[in-house]
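**Student:** quick one: sequence and predicted model below, then my questions.
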Amino acid sequence: MPEISLEVSLGVPGEFPEAAQDPQNLSEVCETVSDHTASTEESADRLIEGCVMLMSEMQPTHPDILRGIRVSRVLHSSVCAWMRGNLEQIQELSQVTTQLDEFWSHSWQARLWLKYVSILYRSNGTPAFILGSLSSLVAFSLKVAGAIGWVGACTLAGAAGYYLTLVMWRPRTQVFLDVACVEQVDPNLKTQGLMSMGAFLKASKSLVIFWDTSFVSRLWCLFEMAGFMHAQKLGASRYLEVCPVFVGPALLCGNAGLCMMFFIVIIAEMDFASLNTDIGLVLGVVGLMLLCLTSLAYVVLSHCRSIDVMQSQVRHFTIEHSSSQCCADEHLTSTGERIICDREIILRCISTWFGSPEQFEEMVRTKLLKQLVHQLANRTFSYWRIVQAASPVMWIYLDWIFPPDYLLVGLLRMCMYWLTLVPTLVLVSLRLAYSVRNLCHSVFARILISMLLVANVAFMVAAFFALEVYVATAISPADSERLTPVATSIVFVAMGVVTTLLWCCLPPIQAPTSPLEAD
């Protein structure tokens, strides 16, 4: 009979209920898994039993198998090696640990550059925002002191500080990333790492899912998430984060689009401090918004449609139809060696952890579906993420509120547009995009609706500006050339109330309770 080896595909999860541990028995299991060659069906069955027991105990085959890698090394040291397929070099960047800050789960089918930008923005976005804002404030102080005189200095300093920090910041968070923390070259160590996946999850404080539409179809990816929720019970939602891989690129696109638009505004010397702004300049800004932000609206529409795709996938999820790499390879290695089906191990573990495969499928279709829809529909574009992405609004207002006689009104308008108007417009646009997502069956329709969404935002901005003019004129008819602190304060307070009510009281999008509602 041909030799059978246990070689499971990368990504097999493991998060299971605690079980009583027999150190002597567990040691025997670890020894069995370490020597993962079987020449008979009986020894292959014994090997599978050992793997199932080890995974159920959530223990590593040996202490040194638990490894982590710092996010700074993922962003700056391992990317080139990963793209070249130099797995040994990636392994050298990880280190033995007993605790992980995060467990990163992802589909290998997702594009590498999308995952990289998403990781970059998620890890460095907040430091970039803080240092970019500080750089802009420093430039503003120098302008007030008369050290610099260019009108766009604050915007330039903010953008430079933001993007330099985004690229160069080195976070120290320690995470599990399969390609770095599980041996990829030595088959023996690789198997031990995969069979210790439960120990990796047990040692992790939180689970981060880098999401794309292929995630649900991958049994191992979905199993990691469901297993984590099962182990954490009611507290799972606090430690589970679903991060779509397009979020980083989309928010960076929005930030860069605003920077580009404001740089053009500065170069064209448009003055929005005056209420009598030329209509041609306003139309020019509208055109810039269409040019710079339509791509962002297109991505948002695609995201809304992907939520429907995800709901359909999860609602009809069955283990039988989920993909497995070993089955796709017909249980053969690249050299033609026969391997044991990892699906068999997963099914037996599922029966142990969830009672039966059917109960696991029911949990995925109900509890997990609800959690996924909530995170993807309501938490992907949070208020804080929008404020960070819209930071160029603050930078350009620091340029516009100079000279000092416009300081108070300028600061009020900066906070009003940046902290209230922009987040409100984005929230309304997100809900509109979700409402019309089913009208975007073709690329042309998606582009057209994206342009309409951006045009709607431009219209709402113009309407808000007209409201400012009306309030200013009604309160100070004799001084209708410029906004006054009283008029600006009134509009600011009103807009703050509207923003608070929308973000705090608007009902969240929820998963339909039946397939008919989903349709």
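**Tutor:** Cool, the structure landed.
**Student:** from here on, contacts and neighbour counts on C-alpha atoms
**Tutor:** OK.
**Student:** which parts of the protein are strands?
**Tutor:** Secondary structure of the chain (DSSP state E): strands located at 4-5, 37-38, 67-70, 95-96, 102-106, 174-176, 207-211, 240-244, 338-339.
**Student:** so how far is T380 from T488?
**Tutor:** As for T488, its distance to T380 is 32 Å (criterion: Cα to Cα, to the nearest Å).
**Student:** out of the two, which sits in the more crowded spot?
**Tutor:** Between T488 and T380, T488 has the larger neighbour count (other Cα atoms under 10 Å), namely 22 against 16.
**Student:** second structure for comparison follows:
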Amino acid sequence: MPIATVPVNDERTIVQLLSAIVFCALVVAIAVASTVRSYFRDLDTMKLQLLSISLDSTRSSCCDLHHVSPSGERMLCDRKIVKECVKIWFGSVLTFEDTVRTEVLDILNRDLTQKVFSTPWALGVTSPIILAFMDVSASWTQADHPWELWEHPAVALLLEGLMIWFLFVPANKDLLILLLRLGRRRPRGTCLELLKNLSVLAAAAVPVLVLVVAYGLTRFADRAVFDTENVMLRAVGFAFCTVLISLCNFVVGLGLKAVLRRPGW
């Protein structure tokens, strides 16, 4: 955030500030990608454990002691007590095991994937983006600048920041999480692991690069389409491009979700 507190007088400075922000984000992106992929591998382990759950194969400490206390007295079997309780609650042990393998597994899978990396979480993590746009926008509200809402560069810049933060970030977050989940398997070797992290990040960076190109092209949209210079027209054009890119991310995400639902993924 300190890099965004300096006065900004032109769009070149904005590009420089955004480049610095992207570079800082890239420093930690590889470690974050590796951590999230490891998280999804742990979820796979949990799923396998729940799918193979069986009360008949469980053991209790009393079973290891052959149901005899250190003082020589007979002990009740905790496993048998639990099985009787399960029969009372679920009707049978088989029904309980089926419930764990289906309903409980679905709930955990949904809560530990969709609700952990939620949109409010993403907006909170990336809140410095909108704060930076607000800071830079405030730098353009000079007292001697004519205050016309439709033509004021500060308002246009704030609109662009809101579109990036509130619309593009959640859509790209969903795409990134799906790509990390799709490429969660760990390859052999540290170098291959690093390359896989870079590959996933590169795939997720494609919409970001498209957004940057769209931002550059919309700088000329007002003169090319309306033959006039108006910063708000540029902002509206950029907002339209942001909506299209976010929709493309959503469609690609639907395809990745369909792939992840297939057996073996």
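**Tutor:** Received, thanks. Bear in mind the structure is a predicted one, so any value in this text is a computation, not a measurement.
**Student:** if we can go back for a sec, now the strands of structure 1 as TSV including mean neighbour count?
**Tutor:** Supplementary listing: the strands of structure 1 in TSV, determined by neighbours: other Cα atoms under 10 Å:
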stretch	mean neighbour count
strand 4-5	22
strand 37-38	18
strand 67-70	25
strand 95-96	14
strand 102-106	23
strand 174-176	26
strand 207-211	22
strand 240-244	21
strand 338-339	20
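**Student:** of the ones you listed, which is nearest C221 of structure 1?
**Tutor:** Between C221 of structure 1 and these, the shortest gap by Cα to Cα is with strand 102-106, which sits at 6.7 Å.
**Student:** can you check what angle separates the closest one from strand 240-244?
**Tutor:** Computed with axes from the mean of the first three to the mean of the last three Cα atoms, to 10 degrees, the direction of strand 102-106 of structure 1 lies at 40 degrees from that of strand 240-244.
**Student:** which position in structure 1 aligns with A31 of structure 2?
**Tutor:** In the superposition onto structure 1, A31 of structure 2 corresponds to S295 when matched by TM-score structural alignment.
**Student:** what's the neighbour count on its match?
**Tutor:** That count, for S295 of structure 1 with other Cα under 10 Å as the rule, works out to 19.
**Student:** distance check, it against E57 of structure 1.
**Tutor:** For S295 of structure 1 relative to E57 of structure 1 (Cα to Cα), the value is 48 Å.
**Student:** who touches Y383 of structure 1 in this structure?
**Tutor:** If you count contacts by Cα atoms under 8 Å, 6 or more residues apart in numbering, Y383 of structure 1 has them with P423, W503.
**Student:** what's the longest helix in structure 1?
**Tutor:** Of all the segments of type helix in structure 1, defined by DSSP state H, the longest one is helix 279-315.
**Student:** quick check: which helices or strands does it pack against?
**Tutor:** Counting contacts by 3 or more Cα pairs under 8 Å, 6 or more residues apart in numbering; DSSP states H and E, helix 279-315 of structure 1 packs against helix 247-267, helix 369-374, helix 422-435, helix 443-475.
**Student:** hmm, 6 Å instead?
**Tutor:** Helices and strands in packing contact with helix 279-315 of structure 1 are listed as helix 443-475; criterion 3 or more Cα pairs under 6 Å, 6 or more residues apart in numbering; DSSP states H and E.
**Student:** sorry, back to before: L134 of structure 1: which of the strands of structure 1 is closest?
**Tutor:** With respect to L134 of structure 1, and counting by Cα to Cα, the nearest of the strands of structure 1 is strand 67-70 at 26.5 Å.
**Student:** which residue numbers in structure 2 go with that closest one?
**Tutor:** Mapped onto structure 2 using TM-score structural alignment, strand 67-70 of structure 1 covers no residues at all.
**Student:** quick revisit: list the buried residues in the longest helix of structure 1.
**Tutor:** For helix 279-315 of structure 1, burial by neighbour count (16 or more other Cα atoms under 10 Å) applies to 281, 285-286, 288-290, 292-308, 310-315.
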